[in-house]
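Peer 1: what's the 3D shape of this:
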Amino acid sequence: MKKLLAVTACPTGVAHTYMAAESLLKTAREKGIDIKVETRGAVGVENELSDTEIAEAHAIIIAADTDVLEGRFAGKPVVKVPVAQAIKNPAGLIEEALDKPAAAPQSSNSGLAGQVEKAKAERGAARKGAYKHLMTGVSAMLPLVVAGGLLIALSFVFGIEAFKEEGTLAAALMNIGKGAAFQMMVPILAGFIAFSIAEKPGMAPGLVGGMLASQIGAGFLGGIIAGFLAGYVAKWMKQHIKMPRNLEGLKPILIIPLLATAVTGLMMIYVIGEPIKYVMDGLTNWLQALGTTNAILLGLILGGMMAFDMGGPLNKTAYTFSVGLLASNVYGPMAAVMAAGMTPPLALWLATLIAKNKFTTEERDAGKAASVLGLAFITEGAIPFAAGDPFRVIPSIIAGSAVTGAMSMMFDITLRAPHGGAFVLAIPNAVNHVAWYALSIVVGTLVSALLLAVLKKPLQPKS
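Peer 2: You can find the predicted model right below:
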């Protein structure tokens, strides 16, 4: 019997990763197919695939938006898709993988042992895709953002300016969150973008480039550019610098880190840094001086992006944009994005209550789970519903999230924590206008739920 392997990974490692794995496992069980799924989520790598299992597998399914070390699958048939595709169409992916022709036998080192050695030797194969490189950096950065942001929010429990008094717990929490975690945010983003492109040789120049972006004031935008610059410089050097065989070991630990760090650093200081700082300062000043009309329009756009693909590229773009602004003390977009991201799962839960005749028993049960996911700011709770009826569900939730985002910006709501959902509202001073914030979420939820109740077709009675 053909054996399949799969890897699932999303940028945050929270919902998509495990929903995709469960979807593949469930479908494979129904079809009687042997499959093992490696998840690369927020808690780390689970069910890691061994070299022997890779060599024995007929094909590999990669459902990921971040780096999954796919060089280890060199020579094997691979089906590669975004992580959301494994949730929406697991059966199609499994069938496609089964239909892949078996890998050609090796002319030397044939057999299982030879395939294992080949997988080890080619584990460092180059990976492609700018979006995946960016999401690898974002994925590594997010734990720092969330931990640092929540610690900053907790410092406000003692008063909005209590951290200014030296020696207090509030000051310590602020120092940990903003003075340490947030200071590492941009370097880690840049370092892991470069790592995704060039592997270990890209890490040092990426980290240094990101730190310089922070010091210059180029912010998260400068960090992204530094990461890509460092990664591609290091990758070019890996491919083009030739050394005697007995000195090859110096390339990844001395030659490339030294030269790539120097090139990246000099480019950031003399060429890239100042123009990007100018752009970031302009963006920050524009956001801080937004009039009501422009603020509403920005909230409308960010809110719609959060619901459009529920954890996909547009969703992550809006979230990353808002998170990056936290370091510049711009807190309005973060509030709009989190509120808009909570709305879709909450709306679907409410719709299953007010229009029961339009949802199956299974969907009504899923609605209960979606309510909890929505409160926790996990937009992916809406995916099962959107996958089943995209042309009615997606426009409905976009409308509600857009309304929520627009209202949040209209009321000039600010949020100092980058995650936590409704539970952040319990932290004093984390949100400046709690009542208006809650109202924005409720109104957007009602808009989407009512649209769903109208647009969804009643279930057909069973014959």
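Peer 1: Please count neighbours and contacts with C-alpha atoms only from this point.
Peer 2: Fine.
Peer 1: quick one, strands of the protein?
Peer 2: Along the chain, the stretches classed as strands by DSSP state E are 3-9, 34-41, 44-46, 59-64, 78-81.
Peer 1: In CSV, list these along with mean neighbour count and distance to F359.
Peer 2: CSV is the format used below for the strands of the chain (neighbours: other CA atoms under 10 Å; distance: least, CA to CA, whole Å):
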stretch, mean neighbour count, distance to F359
strand 3-9, 25, 29
strand 34-41, 21, 30
strand 44-46, 12, 34
strand 59-64, 26, 28
strand 78-81, 17, 29
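Peer 1: Could you check how many residues crowd around E362?
Peer 2: 8 (other CA atoms under 10 Å).
Peer 1: In contact with it, which residues?
Peer 2: E362 sits next to no residue when contact means CA atoms under 8 Å, 6 or more residues apart in numbering.
Peer 1: another one to check against the first:
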Amino acid sequence: MKFVAVTACPTGIAHTYMAAEALEQAAKAAGDEIHVETQGSAGSTPLSAEDIRTADAVVFAADVGVQDRERFAGKPTVEATVKQAINDAAGLLDQARTTAETEPAPDAAQAGPEPELATKVVAGAGIGSKLRQWLMTGVSYVIPFVAAGGLLIALSFALGGYQISDAPSVTEQFDPASLLSWAALANQIGSAAMEFLVPVLAGFIAFAMADRPAIAPGFVGGAIAVTVGAGFLGGLVAGLLAGAVVGALKQIRVPRAVAGVMPVMVLPLLGTLVTGVLMFVVIGKPIAAAMTGLTTWLNGLTGANAALLGALLGAMIAFDMGGPINKVAYTFAVGGLTTGSETALEIMAAVMAAGMTPPLALALAATVRRKLFSPAERESARPAWLLGASFITEGAIPFAASDPLRVIPSIVVGSAATGALSMTVGATLRAPHGGLFVLPLVGQPLLYLVAIAVGVAVSALAVIFAKQLGRTSAAEPVSPGTSAVPA
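Peer 2: Below you'll find the model as predicted:
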């Protein structure tokens, strides 16, 4: 059979491509043909109209909803998460085969044209899933701005020191022969990029909820959140508010003569007006007060409190290796970057260090004690080194999928240790991604590496001990009258 598939995870960095590779390998093993569109952070190459037309069935392996899903209208469809595709791609293709046999694909004439923009949320999902997908859609669009702005600001500090943020505007004073001028330029470009974070977050949360007409109300609501001091939290609320307002307005029946201007004029106008009034007059100031309290609390974290927060965030990052709990911790860290506080930079450093620990620890364990791991796990250890160094926690998934009861507790303990140590030593980081490749931009880099090394050692020893314990139990001689139960 011939299939087409779309894979998409919230960040579009690792799960997206791992799911695509798993589907391609499963199709090859079964003698089927598949074409996969990866809607990742690097963009995507859309499936051709011919591939879609001739496909027997469609597989959607996505956590944030599929862009332009109207292209597949009428096709037999199977929907799953990216983790399901990674763990059981063959099963998904079997479902697609069964669906194709019971629901034949429509004629080519029935296929519709490619739309411009479509909702980012899977239709029919529960309210909890929808809320998570709305928020993750916003975060997925924010990450490139944070990466570009944060790295440029960090680079400017590396070139010109922390006082470079006080340099005069480069439009008034810029010397091409001066390193400090280039540092100031990088700082001001990065700062400009960072100013988009909250509006982009709000705009694309609203887009996920109510499509294109909600983008303008969402962006404006996010900009107002910045104006009134409501920050990242205000952006979340503004995006949800704008999406809800526009979604409600779309339910109003209007004469056909007016329907044509609703998406481009009426909905953005009314949505922006209502969202703006509510943000300025009603909810902006209370959210700003809450944001001020959160910032004060973060800045007041020291000693044991900071270590406990680092341990909690580290454990969350490792627990589901790129899943919803991981994204909550990561989003909290990225959101803190908008406050610019020293503690927020320490939280970002702790989260990234904890996210690197699981793949590195499992790669180390599979290298030093090869006999405890299966051939497939030993093969997974090779890319896990690079994935871990790149802050791609999903590199631990192959190990956790084959032995979750031993692997997951082991990596949670190690990542918690790394997060706690990183916060304790006061390591800082402005870049939201990059792993060890942004080490020159880390404050307290040597102690930061020590924190990672300790967490890697803890997780590696824990998983080796757990696997040895299981193997020993399975190998114990069986006394007469008893039965052996494999570990």
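Peer 1: hang on, the earlier thing: which one, of the strands of structure 1, ends up nearest to G114 of structure 1?
Peer 2: Nearest of the strands of structure 1 to G114 of structure 1, taken as CA to CA: strand 59-64 at 17.2 Å.
Peer 1: would you list the strands of structure 1 in TSV and tack on distance to P418 of structure 1?
Peer 2: Formatted as TSV, the strands of structure 1 follow (distance: least, CA to CA, whole Å):
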stretch	distance to P418 of structure 1
strand 3-9	21
strand 34-41	19
strand 44-46	21
strand 59-64	23
strand 78-81	28
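Peer 1: Of all those, which one comes closest to V208 of structure 1?
Peer 2: Of the strands of structure 1, nearest to V208 of structure 1 by CA to CA is strand 44-46, at 25.0 Å.
Peer 1: which helices and strands does the closest one pack with?
Peer 2: The helices and strands touching strand 44-46 of structure 1, judged by 3 or more CA pairs under 8 Å, 6 or more residues apart in numbering; DSSP states H and E, are strand 34-41.
Peer 1: in the superposition, what's the average offset of the strand it packs on relative to structure 2?
Peer 2: Its matched residues in structure 2 lie on average 1.2 Å from strand 34-41 of structure 1 after superposition (mean CA distance after the TM-score superposition for structure 1).
Peer 1: what's the span of stretch 169-189 of structure 1 from first residue to last?
Peer 2: With CA to CA, to the nearest Å as the measure, stretch 169-189 of structure 1 spans 29 Å from end to end.
Peer 1: Now do that stretch: everything it contacts.
Peer 2: 137-138, 140-141, 144-145, 147-152, 154-158, 162-165, 206-211, 213-214, 219-220, 223-224, 227, 327.
Peer 1: so who does the aligned partner of A399 of structure 1 in structure 2 touch?
Peer 2: Alignment note (TM-score structural alignment): A399 of structure 1 maps to V413 of structure 2. Residues in contact with V413 of structure 2 (CA under 8 Å, 6+ apart) are A315, G455, V458, S459.
Peer 1: Farthest pair within these?
Peer 2: A315 and V458, at 13.1 Å, using CA to CA across the contacts of V413 of structure 2.
Peer 1: More neighbours: the two, which one.
Peer 2: A315 (29 against 22).
Peer 1: To which residue of structure 1 is that one aligned?
Peer 2: By TM-score structural alignment, A315 of structure 2 lines up with G304.
Peer 1: Pretty sure its match sits against I394.
Peer 2: No. Using CA atoms under 8 Å, G304 of structure 1 makes no contact with I394, being 10.0 Å away.
Peer 1: Distance check, the closest residue to H16 of structure 1 other than its chain neighbours against A453 of structure 1.
Peer 2: Nearest residue to H16 of structure 1, sequence neighbours excluded (CA to CA, 6 or more residues apart in numbering): C10, at 5.8 Å. Per CA to CA, C10 of structure 1 is found 31 Å from A453 of structure 1.
Peer 1: Sweet, I'm off.
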